[in-house]
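In: please find the sequence and the predicted model below.
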Amino acid sequence: MKIAWLSDLHLVVPGSDLPRGVDPAHRAQLCLDDIRARHADADRLIITGDLIQLRHTGAYGLLKELLEDMPMPAKLLVGNHDDRAAFFEVFPHMPHELGYVQSSEVVDGHQLIYLDTVADDGKHHGQLDSVRLQWLDKVLSQCDCPALLFMHHPPAMVGIPALDKMRLNVGDQALNEILQRHKHRSIHLFCGHVHRSLSGTWGGFPYAVMTTPHVGFALDMQQHKLLPADEAPGYGVIQSLDNSIVVHTQVSSGFGSSVFVR
């Protein structure tokens, strides 16, 4: 199994002011072109939320255009910048459950679970209420194959104060309790939201967070406000190899030039 993984596109309506002076559509296109050239054999393209910049609901149409030529099916999640109602207007056939942008499927012996972590109060932190948690518990009971759980907000603290206050902090304990009941499943978590690549364990479960095609956030463990990082647009590639899950981070080859020093 092979998955191309993007997160945090932050697309804006064409002609609008650009967030932090960077064109998110151009950077997303660079990554999509790279995926098409290098990883056309991927089974899925998964984008883990913040598809648009806050209140730029017209940009969902732009996203649909960007995805038209991709050779693999795309699975889209929502994040704290997204709008479910506007999302469904443009992507009415995207699988959903109980009014949330979430679903599950089995691909090549792996259960892929897409979980909606958008907070009910519209704030930037993540939330899992009883409805979504009960759905997840039910889905995890459906098979015994390895499970890959995709969501926007990481439940783990990452050591960056400005981001830790916006993690999945409502329902996180209940989430861990559910995962513990199904730990025989070999569960891996994949999240966005942080705008940088990192990995670790949370409650004994491995998790990875993917960088963004858009502007990254700096590794600053003192500041309580987000600081931008001057980094190239990037994406991830997930593979199942010899009973293992491998996650690669790839910088778009179309961004600038490379200099190798011997």
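Out: Okay, I see it.

In: CA only for contacts and neighbour counts going forward, please
Out: Will do.

In: immediately after the helix or strand containing L133, which helix or strand?
Out: Using DSSP states H and E, L133 sits in helix 130-140. Following helix 130-140 in sequence order, the next helix or strand is strand 147-151 (DSSP H and E).

In: list the buried ones in that following strand?
Out: Neighbour-count burial for strand 147-151, counted by 16 or more other Cα atoms under 10 Å, picks out 147-151.

In: in what helix or strand does the residue nearest to V139 when sequence neighbours are not counted lie?
Out: Excluding the flanking residues, the one nearest V139 by Cα to Cα, 6 or more residues apart in numbering is S104, at 7.4 Å. Assessed by DSSP H and E, S104 sits inside strand 103-107.

In: buried set for that strand?
Out: 103-104.

In: can you tell me which residues contact the residue nearest to V139?
Out: Shown in contact with S104 (Cα atoms under 8 Å, 6 or more residues apart in numbering): 111-114, 139.

In: so how far is L149 from it?
Out: 9 Å (Cα to Cα, to the nearest Å).

In: please identify every residue contacting each of these two.
Out: 112-114.

In: from these, which land in helices?
Out: In this view, those have no member that belongs to helices under DSSP state H.

In: any idea which of those has the most stuff around it?
Out: Y114 (26 neighbours; other Cα atoms under 10 Å).

In: that one touches F150, doesn't it?
Out: Yes. In this structure Y114 lies within contact range of F150 using Cα atoms under 8 Å: 5.0 Å.

In: longest helix in this protein, by residue count?
Out: helix 24-38.

In: buried set for that one?
Out: Along helix 24-38, these residues count as buried under the neighbour rule (16+ other Cα under 10 Å): 24-25, 27-36.

In: now those as JSON lines including distance to L168?
Out: Shown next, in JSON lines, are the buried residues of helix 24-38 (distance: Cα to Cα, whole Å):
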{"residue": "P24", "distance to L168": "25"}
{"residue": "A25", "distance to L168": "27"}
{"residue": "R27", "distance to L168": "27"}
{"residue": "A28", "distance to L168": "25"}
{"residue": "Q29", "distance to L168": "29"}
{"residue": "L30", "distance to L168": "30"}
{"residue": "C31", "distance to L168": "27"}
{"residue": "L32", "distance to L168": "28"}
{"residue": "D33", "distance to L168": "31"}
{"residue": "D34", "distance to L168": "31"}
{"residue": "I35", "distance to L168": "29"}
{"residue": "R36", "distance to L168": "32"}
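
In: here comes the other one, which I'd like you to weigh against the first:
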Amino acid sequence: MAPTLHHAQADLGEVRLHYVTAGEGPAVLLLHGWPQTWHMWRHVMPGLAARYRVVAPDLRGLGDSSRPAGGYDKKTVAQDAWRLMTEVLGERRFFVAGHDWGGPTAFALAAQHRDAVRRMAIFDVPVPGDGTPVFHLNRWHHGLHREPGLAEELLAGKEEVYLRFFYRSWGARPDAIEEAAQQEYLRAYRQPGAMRAGFEFYRATPQDERDNEGFLARDGKLPMPILCYGGATGRGRGPAALDSWRRVAMDVRGGIAEGCGHWIPEERPDWVLAELLAFFGEEAG
């Protein structure tokens, strides 16, 4: 029988986070990307929940979380997740998996709380501030999204056209994300202020780069084991993701996710689940 998914809201003061939990055991925090929500982990959560307490929040501004005016730098977004795990759920040490913007959020979380993050798994995203321009490589939309106020004005009423382009074009096949999931994402991103909040994640990139450079200069590379895969085809990052994480962490393994573009956890969820269970399972208890 599939584990029950529990939906809840955490009031953190400046922001209210919607989050979903399932299972019992050591905690695993799942961090989603754009233009997605916690729902991107829907096929991975049940298998993880057989062994772990799984927590999948909607990041600030996205999904069914609240949309503050600011605080979209990943240092702050990571602190939201930290407060959820520690203050609300009572978890002091946990595993982390992140995709797309969930990856830089995971880096900022681990950089600020090195003893708390046991291991991290990262899918198809490099680290801003790793000393190279790879974060922006082959990503035309970064420039558009970073222009203050422009993208939300251009795309008002056209959210479906724009977002479906990414869902259709950035996987290894056009139906990499099934229609029901696309509908759920469209519901979330049509909410007032949701598109603006998503673009604020991109607008905060210069601050993310400064923060991450500071973390690395002060404390050095991340010490915890990291598993990283880049998508093999389409708009997948390929080896660039792994190379980036090796510049900022001491113990990085992984490679290329065959048969995947950018949406790895949705394109091959059974494979992702097996990789997570094996990797997290190396550290028992």
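Out: Received it, and whenever you're ready, just let me know what you need. Note that the structure is predicted; figures quoted are calculated from it, not measured.

In: TM-score for the pair, please.
Out: The TM-score (TM-score structural alignment, normalised by the length of structure 1) is 0.34; 162 aligned residues with a Cα RMSD of 6.4 Å.

In: now, the contacts of S104 of structure 1 that are in strands?
Out: With strands taken from DSSP state E, the overlap with the contacts of S104 of structure 1 comprises 111-114.

In: how close does V237 of structure 1 sit to V247 of structure 1?
Out: Per Cα to Cα, V237 of structure 1 is found 6 Å from V247 of structure 1.

In: same question but for N169 of structure 1, I mixed them up
Out: Using Cα to Cα, N169 of structure 1 is found at 25 Å from V247 of structure 1.

In: following element in sequence after the helix or strand harbouring Q173 of structure 1, please.
Out: Element membership of Q173 of structure 1, judged by DSSP H and E, is helix 172-181. Per DSSP H and E, helix 172-181 of structure 1 leads on to strand 187-191 as the next helix or strand towards the C-terminus.

In: go through that following strand and flag the buried ones.
Out: So for strand 187-191 of structure 1, counting by 16+ other Cα under 10 Å, buried means 187-191.

In: now for the next helix or strand after it, which elements pack on it?
Out: Where DSSP H and E defines the elements, the next helix or strand beyond strand 187-191 of structure 1 is strand 198-202. Strand 198-202 of structure 1 makes packing contacts with strand 205-209 when contacts are defined by 3 or more Cα pairs under 8 Å, 6 or more residues apart in numbering; DSSP states H and E.

In: any idea of the angle the strand it packs on forms with helix 172-181?
Out: Angle of strand 205-209 of structure 1 versus helix 172-181, following axes from the mean of the first three to the mean of the last three Cα atoms, to 10 degrees, is 130 degrees.

In: quick one: buried residues of strand 205-209 of structure 1?
Out: Here strand 205-209 of structure 1 shows 207-209 as buried, counting by 16+ other Cα under 10 Å.

In: which secondary structure elements does it contact?
Out: In this structure, strand 205-209 of structure 1 packs against strand 187-191, strand 198-202, with contacts taken as 3+ Cα pairs under 8 Å, 6+ apart.

In: relative to N176 of structure 1, which of those is closest?
Out: Evaluated with Cα to Cα, those place strand 198-202 nearest to N176 of structure 1, the distance being 8.5 Å.

In: buried sites along the closest one?
Out: Applying 16+ other Cα under 10 Å to strand 198-202 of structure 1 flags no residue as buried.

In: next, the angle helix 172-181 makes with it.
Out: Counting by the same axes, to 10 degrees, strand 198-202 of structure 1 lies at 80 degrees to helix 172-181.

In: tell me the angle strand 198-202 of structure 1 makes with strand 187-191.
Out: Using the same axes, to 10 degrees: strand 198-202 of structure 1 against strand 187-191 is 140 degrees.

In: take the ones in strands among the contacts of S104 of structure 1 and lay them out in TSV including distance to S199 of structure 1.
Out: Shown next, in TSV, are these (distance: Cα to Cα, whole Å):
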residue	distance to S199 of structure 1
Q111	21
L112	19
I113	19
Y114	19
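
In: among the residues you listed, which one sits closest to A85 of structure 1?
Out: Checking those one by one against A85 of structure 1 (Cα to Cα), the nearest turns out to be Y114, at 17.7 Å.

In: distance of the closest one from D137 of structure 1?
Out: The value you get for Y114 of structure 1 to D137 of structure 1, if Cα to Cα is used, is 13 Å.

In: R44 of structure 1 now?
Out: 24 Å.

In: and for V246 of structure 1?
Out: 25 Å.
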